[in-house]
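# One predicted model, sequence on top.
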Amino acid sequence: MQWLNMALFRSRLMQVSLLTNACLIAYLSLEQFFVHESCSQIFTLSPSHHHWNEANSGIQLPRNTAPYYFEQTEFSQQVSRPRDDTTVNSNKVQIKQEVTEHLHASGISNGAPDPPPLSLEKKMFPDFRGCASRPSLPIQSQHGEYWILENYIPADLSFRCDESITYTTHGDYTHLDNIETITSRWQGPVSIGLYAPGGDFNITTSSIMYLRDCRTESIRKYVTFHLIYHTDHIPEKIPTTEELMGQKMNCSVDPPNWMNVTSYRRQKGLVYPINVARNVARRMATTYFVFPSDIELYPSVNFIPEFLEMLKKPDVSNTTQPRVYVFPIFEVEESSLPPKTKEELIKMLDSKHAIPFHERVCKPCHNIPHSEEWRVATVKPGLSVLNVSRREGAFKHWEPFYVGTHREPLHDERLSWEGKSNKMTQAYILCVRGYEFHILDNAFLVHRPGIKKYHRYDASREAIVAKQTRLLKGHILPEYKVLFGTKSECVL
């Protein structure tokens, strides 16, 4: 029987030794520390008793084990006593994890169940509910070579920063026929930067006012317009916001002609400052979450309420890496209506009336990881993350569209639409910062009807592309390596 007692004692002694080390780590490493309940067992033992506490009574300890135990003296009382909050140092979380690992290694538990996982909101976006809302005030600002009329024509409705998600986009007046479809699907704030140099300014404002007064009410309710023009191409007259808002359009006349027109920009051969317009639209968004997109990409329906509901659910991922939420993108035949739900989209994919975006132009640019898994996944109510990927390997040239926050980098404004690769700089920064791309299961974008194909060779544009490529590789990339660092898997 004596040998059995000794075997049990040695096993328990090893556990207690591990636990003691864990508690000492906590005490010596922190000014204040929440001591695990199991630690208190260590300090109730006395070498004079030669017995365990109540939980371990019946097993005698030899006298030479005394050095392993402590009287419950001032030292042990200090371990259990909390200190002033102001003395907590940055090692608290790390030490707490180390103590937990020691406890697990020892096989000792305090008997309490593991706490439930934090919600996605509390884990990844703890400042969401405390964000600061701001008004959309009309402001004129100069930005490099451009004048910007911020919040020039504001939406009728305003939203708290934690109340919705802003769809941010860009274009010129020839793209405004897309706004009605976007707003009817999005049902939330839309912020759009419009390039309107010289003679394009007047037709841009008249087109906006026509849309507000004569088309769907959602445009007036949700869309805020910001106008941009080059300092060398100032409009002849710029009405104030009050003057424009006081006008009333005659809806019985024909709408402005947006299609098959030669704009002032094209007449003058001006490049389209796509990233200036993108950044203006995003900076002016007043909500915490933003969705930077292109004006010819239409979102699936019911996204905003489903995403906000997803934030309340437990986050089961085991990382706290920065992350964004990706929309797969598709395109449909010109004669087809864009699908609104995933069920409709899958039917069109099966019948070959829809294909992945840019499949015939630049498949690596927008093909999502695990695309077949996304396609065959069972459609369930609500929204969730189907899988998590990174911009590396076969997807190192990926240009995803995603919901994020104002913490994500803006776009490089030295790049134009004509020069191509204008989203690659932002994607590079996300890659070197270790961003995760969480692909949503039931959300998607669909391009304005019409399958993209290669355009015939355009010598003038190819010259712009070559110049911008030299800028990217020869100047911007070395600059970004210094500013943001490098990773072997991250490319520009």
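Okay, I see it.
# For the rest of this, base every contact and every neighbour count on C-alpha atoms.
Will do.
# remind me, longest helix of the protein?
helix 2-29 (DSSP state H).
# gap between the two ends of stretch 225-244?
From its first residue to its last, stretch 225-244 covers 12 Å (C-alpha to C-alpha, to the nearest Å).
# Oh, that last question was meant for stretch 227-242, not what I typed.
Using C-alpha to C-alpha, the end-to-end distance of stretch 227-242 comes out at 15 Å.
# buried stuff in it?
Residues of stretch 227-242 classed as buried: 227-231, 233-235 (neighbour count, 16 or more other C-alpha atoms under 10 Å).
# Identify, from those residues, the entry nearest to Ala281.
Closest approach between the buried residues of stretch 227-242 and Ala281, by C-alpha to C-alpha: Leu227, at 9.8 Å.
# In terms of secondary structure, what does the helix or strand harbouring that closest one contact?
Element membership of Leu227, judged by DSSP states H and E, is strand 223-230. Counting contacts by 3 or more C-alpha pairs under 8 Å, 6 or more residues apart in numbering; DSSP states H and E, strand 223-230 packs against strand 146-153, strand 190-195, helix 274-283.
# tell me the angle it makes with helix 274-283.
Interaxial angle, strand 223-230 versus helix 274-283 (axes from the mean of the first three to the mean of the last three C-alpha atoms, to 10 degrees): 140 degrees.
# Show me the contact partners of strand 223-230.
The contact list for strand 223-230 (C-alpha atoms under 8 Å, 6 or more residues apart in numbering) reads 145-155, 183, 189-198, 277, 280-281.
# now these: which count as buried?
Buried among the contacts of strand 223-230 (16+ other C-alpha under 10 Å): 146-155, 183, 189-198, 277, 280-281.
# related to what we said a few turns ago, got the helices and strands packed on strand 223-230 as TSV, with distance to Leu13 columns?
Shown next, in TSV, are those (distance: least, C-alpha to C-alpha, whole Å):
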stretch	distance to Leu13
strand 146-153	70
strand 190-195	65
helix 274-283	61
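# what about versus this one:
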Amino acid sequence: MKRAAICLLVFLIMFCVYNYYQISIRTSKDGKVITTSRAIPTTTYRKKFCIAFNVTKASKSFREEGLEPITLATHSTSQYLNILDQQLQSWDSPVSLALYIDRDSSGALQYVLDLHRCDRSTAEKLSVHVVYQLSAFQNKCQPLQAVEQPIPCANFTQQYRKKYLNSLVPPFGIYPINVMRNVARRGAPSTFHFISDVEMVF
């Protein structure tokens, strides 16, 4: 009985360490480890989630003539990022996106970083806030490591985007919808918010 408990404990520790490092680094297909480019500060929410605000930040204020814009506060996983382009085209004000990831869907972070870097309209509108679950045996969140693997913008075509998004695995587990809505609102760059699920295109 004692031996089984020790084996289980060792397994859980190894699983947690693996889970933690999958957020921090990613391995390419040829086996080379790609190191991180920058550490993004995170906050712990309800002792269960880690939140990195403004992983990308909208470059335009949309405050023409001193008027306060209405920010579209929305949320998503990697599974619905294909709808994000439609949202950005139809909404002519800031967009605050709370993105839920886990170790299997952390490639979604690379996608939004590339999208923000390569698309001027996206860079003007989109602020992204990343949410992921706090690993077991951790009592506080570590900085989120943004992976450096930029693609040349000339290659960041619609065909590439579609193929890349199709390769991402949605996060496993229960989706914390209320947490995601609150993060999108809190990260919004304006006082007024229009809260919506990402599938609802206006």
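Nice, I can see it. Quick caveat: nothing in here was measured; it's all calculated off a predicted structure.
# Work out the TM-score between the chains.
The TM-score (TM-score structural alignment, normalised by the length of the second structure) is 0.64; 152 aligned residues with a C-alpha RMSD of 2.9 Å.
# Can you tell me which helices and strands the longest helix of the first structure packs against?
In this structure, helix 2-29 of the first structure packs against helix 39-42, helix 92-106, with contacts taken as 3+ C-alpha pairs under 8 Å, 6+ apart.
# Pull out the buried residues from the shortest one.
Burial within helix 39-42 of the first structure, assessed by neighbour count using 16+ other C-alpha under 10 Å, is assigned to 39-40, 42.
# Give the aligned range of it in the second structure.
Using TM-score structural alignment, helix 39-42 of the first structure corresponds to no residues of the second structure.
# what's the following helix or strand after that helix?
The helix or strand immediately downstream of helix 39-42 of the first structure is helix 74-80, counting by DSSP H and E.
# which parts of stretch 63-71 of the second structure are buried?
Taking 16+ other C-alpha under 10 Å as the criterion, stretch 63-71 of the second structure shows 69-71 as buried.
# whoops, stretch 242-254 of the first structure was the one
Leu244.
# Please apply the same query to stretch 282-296 of the first structure.
282, 284-296.
# Of the residues you listed, which belong to helices?
Using DSSP H, the subset of these located in helices is Arg282.
# Taking the buried residues of stretch 282-296 of the first structure, tell me the two that lie furthest apart.
Longest span within these, C-alpha to C-alpha: Tyr288 and Glu296, 23.6 Å.
# Can you tell me what Val280 of the first structure aligns to in the second structure?
In the second structure, Val280 of the first structure lands on Val183 (TM-score structural alignment).
# and the nearest residue to its match once chain neighbours are set aside, how far is that from Leu9 of the second structure?
In space, and not counting its chain neighbours, Val183 of the second structure is closest to Ala98: 6.1 Å by C-alpha to C-alpha, 6 or more residues apart in numbering. From Ala98 of the second structure across to Leu9 of the second structure, the span is 34 Å (C-alpha to C-alpha).
# How about Phe192 of the second structure?
Here Phe192 of the second structure is placed at a distance of 48 Å from Leu9 of the second structure (C-alpha to C-alpha).
# One more: Arg103 of the second structure?
Arg103 of the second structure is 21 Å from Leu9 of the second structure, by C-alpha to C-alpha.
# Likewise for Thr122 of the second structure?
In terms of C-alpha to C-alpha, Thr122 of the second structure sits 45 Å off from Leu9 of the second structure.
# Could you do Arg117 of the second structure as well?
43 Å.
# the more surrounded of those two?
Neighbour count, other C-alpha atoms under 10 Å: between Arg117 of the second structure and Leu9, Arg117 has more, with 16 against 12.
# need the contact list for the more buried one.
Applying C-alpha under 8 Å, 6+ apart, we find Arg117 of the second structure in contact with 123, 153.
# those helices in the second structure, which residues are they?
For the second structure, the helices defined by DSSP H occupy 2-24, 84-90, 107-118, 120-125, 158-167, 177-186.
# So which bit of the second structure is the helix or strand harbouring Gln426 of the first structure matched to?
Gln426 of the first structure belongs to helix 424-432 when assigned by DSSP H and E. Helix 424-432 of the first structure corresponds to no residues in the second structure, going by TM-score structural alignment.
# Now go through the buried residues of stretch 282-296 of the first structure and say which are in strands.
289-292 (DSSP state E).
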